[in-house]
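Asks: 3D, please:
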Amino acid sequence: MPLLARMVTAPLVVDVRRGALAELGTILADQRISTSGRVAIAVGSTYGPTVQKTFADGLAGADWYSVEGGTINAAIRLVEQVRTKRYDAIVGVGGGTVLDVTKFAAARLGLPMVAVATNLAHDGIASPISTLDNDAGRGSYGVPAPLAVLVDLDLVGQAPERSVRSGIGEILSNLSAIADWEAAHRRHGEEIDGLAVSLARTSAQAVLNHPGNVADDDFLATLAEGLVLSGISMVVAGTSRPSSGACHEISHSIDLLHASRRGYHGEQVGLGAAFAWFLRGDPDRFHATVDCLARHALPVRPSDLGFSLAEFTAIVEYAPQTRPGRITILEESALTTDGIAEQVAAFDDQVLARISPDGSLTPEGVALD
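Replies: The predicted structure follows:
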């Protein structure tokens, strides 16, 4: 009999709610990830003491390791520390930096990885990618996706609000990335995965059209679930294509050209997505993206990220070099330096025309079907 459905690798558990962290031991045992509780737990300096206190009387077999910085060296250091003992699994508890380091270490050690997210800054929560700083700047490394994902909204509520808001820009950029992927499919025959597109698009639209904000538990749950689904869409596709297009090329360009001035990843890709929609000549989606970013107090102009128009022009010009072989609206446009400068200036003018006359970022949100 022919196989009529494909098998998709997905987390055994996705638990998004307040107090989710307290269920870690139960989930490890119930899902047969570690019935003995013999796990390595990697934590950052921010939440490490809180997490250890939570399990003061539980997970007696666990050992704790501190992660300092989101670098390839930090990941290799964790590998060297953990490999001296035998564990059933490795658990990362923290924001994107801790999770990316832990995912990389788990891949090197051949251990299943459990992600406990304390922040919603980007979609690495459930993705098969670790983004780490290296000697050349910043690199993306393919890794197995987490076996289980917990998002504790109590801890998310303690994270810096700006970092949580940046996750909105991250998930919103999916729509622009999908547009790049679909265009590459139509014009160049690039293979596309409809299921991956559906997961990435649906998660982005749920956040785009949600009336709440980061002070609202329902909105935070929608954002968290969307970021998880976005990560799974990359697992399904076997590539970052569902969530990475011109928007991410612009962000990578900022990381490489202005490493000391880079902001949150989600802030950069959100602005990159707005510019990409403008470059495509799609006013409805451009306006919807700008409105959503502005409503959540995210950057909508180069100056909001601390860049002049000339600097942003250079960033856009360099962006295609960050992903050789990937086709996006930036590559398709093939603009000269002067052409990019004209588009950047026009983009900035259009954003100014969209926001309030006093310059405050308070437009009414626009739903996008």
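Asks: From here on, just use CA atoms for contacts and neighbour counts.
Replies: OK.
Asks: Going toward the C-terminus from the helix or strand that contains Leu220, what's the next helix or strand?
Replies: Using DSSP states H and E, Leu220 maps to helix 217-237. Per DSSP H and E, the first helix or strand lying C-terminal to helix 217-237 is helix 246-257.
Asks: I'd like the structure of this one too, to check against the first:
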Amino acid sequence: MPLLARFVTAPLVVDVRRGALRELAEVLADQRISTSGRVAIAVGPTYGPIVQSTFEHGLVEADWFTVDGGTINTAIKLVEQIRQHRYDAIVGIGGGTVLDVTKFAAARLGLPMVAVATNLAHDGIGSPISTLDNDAGRGSYGVPAPIAVIVDLDLIAQAPPRSVRSGIGEIVSNLSALADWEAAHSQHGEEIDGLAVSLARTSAQAVLHHPGSILEETFLATLAEGLVLSGISMVVAGTSRPSSGACHEISHAIDLLHPSRRAFHGEQVGLGAAFAWFLRGDLAAFHTTVDCLHRHGLPVRPADLGFGLEEFGEIVAYAPQTRPGRITVLEESALTPARIAATVAAFNDHVYARIATGDGGITPEGRILEDR
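Replies: The predicted structure follows:
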């Protein structure tokens, strides 16, 4: 008998609106996550005291812990602090670093985790992945996705604009990651999940084509909802494939080769996506991606991230090593050192022409320069 439906793990609550944080206690009680309010709340050092003052007369049974840094050691330290007491759940309130540390700690302790985002820097808000620095550089760890996701748009509006813009680069890069996944499926038979593809693509297109800016509440809501859906697409797929392809390999290479020069994750993957579209010769996607990134003030050339063309070429060459076994346009293009240098130079010139004149200057065929 055929299976007529499937069960998809999804958050009990997704609440994206102004003032959502003030109702955290009600969400915990109403959803039976914690009727007593006996929860561990992890916050960052910057907004932690401000957030804690919001609950001065509520959640009196909660204990507060400060997360300082996004390392595996920080996460293990949080685990040791929390395991000394009994809690119904762990709540992470903060940016990507706080949420990643909290997700990892919750997984180690077997407790449900509630994510409360204070910025929109990346799609870790609702994803089953925790990205933490370790002795080898930076690693991604599989964890249960949050049981509830809250995004208070009042807090988001107070976040550094650069961190919010980073989320745009993160979500827009989904389309490039999907192109890699679909190519691996058609050319190598890699399994693909249509529901995960739909979630990742729809969320990316909603942001890509939204006419607003980070100063507008409607745009912030669309971005927040898109990042949540992107995280859920990874839950559905059981892999980061819907949102991680050549774009993320380039970002991981930057993290590993130049850890002291890392930019925001979304800034790096956005630029990586633009380069991947150029490498594929997809004119429409290349133009649309560059236009979106540039319009929102995100990096579009290696120099915007502080890298020369030769340095960026080295990053591109190293990128496939960051995800062994993952097939993307970088692996499929069989890039030689000469072709990398030529392609990076051509990419830089075409992006400059696009942002200067609105015309990328690529030939109608969209072919990348061959070895010289």
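Asks: picking that back up, can you tell me the mean distance of the helix holding Leu220 of the first structure from the second structure after alignment?
Replies: Taking mean C-alpha distance after the TM-score superposition for the first structure, the mean distance separating helix 217-237 of the first structure from the aligned residues in the second structure is 0.1 Å.
Asks: Now stretch 44-57 of the first structure: buried residues?
Replies: When burial is assessed from 16 or more other C-alpha atoms under 10 Å, stretch 44-57 of the first structure yields the following buried residues: Gly44, Tyr47, Gly48, Val51.
Asks: what ranges do the helices span in the stretch 201-350 of the second structure?
Replies: Remark: helices assigned in the stretch 201-350 of the second structure by DSSP state H, counting those that start in this stretch are 217-237, 246-257, 265-280, 283-295, 309-318, 329-332, 337-357.
Asks: Could you dump those helices into a markdown table and include distance to Ala106 of the second structure and mean neighbour count?
Replies: What follows is the helices of the stretch 201-350 of the second structure, written out as a markdown table (distance: least, C-alpha to C-alpha, whole Å; neighbours: other C-alpha atoms under 10 Å):
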| stretch | distance to Ala106 of the second structure | mean neighbour count |
| --- | --- | --- |
| helix 217-237 | 17 | 24 |
| helix 246-257 | 25 | 25 |
| helix 265-280 | 23 | 27 |
| helix 283-295 | 34 | 19 |
| helix 309-318 | 33 | 19 |
| helix 329-332 | 35 | 18 |
| helix 337-357 | 42 | 18 |
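Asks: With distance to Asn174 of the second structure as extra columns, can I get those helices in TSV?
Replies: Formatted as TSV, these follow (distance: least, C-alpha to C-alpha, whole Å):
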stretch	distance to Asn174 of the second structure
helix 217-237	8
helix 246-257	9
helix 265-280	8
helix 283-295	11
helix 309-318	19
helix 329-332	14
helix 337-357	20
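Asks: Which of these sits closest to Ala89 of the second structure?
Replies: Of all the helices of the stretch 201-350 of the second structure, helix 217-237 sits nearest to Ala89 of the second structure, with 20.2 Å by C-alpha to C-alpha.
Asks: about what we covered before: just flag the most distant two among the buried residues of stretch 44-57 of the first structure.
Replies: Between any two of the buried residues of stretch 44-57 of the first structure (C-alpha to C-alpha), the greatest distance is 9.8 Å, for Gly44 and Val51.
Asks: so what's in contact with the two at the same time?
Replies: Shared contacts of Gly44 of the first structure and Val51, defined by C-alpha atoms under 8 Å, 6 or more residues apart in numbering, are found at Val93.
Asks: Quick one: residues contacting the closest residue to Val235 of the second structure other than its chain neighbours.
Replies: Leaving aside its chain neighbours, Val235 of the second structure sits nearest to Pro128 (6.1 Å; criterion: C-alpha to C-alpha, 6 or more residues apart in numbering). Pro128 of the second structure makes contacts with Gly142, Val143, Pro144, Ala145, Pro146, Gly231, Met234, Val235, as judged by C-alpha under 8 Å, 6+ apart.
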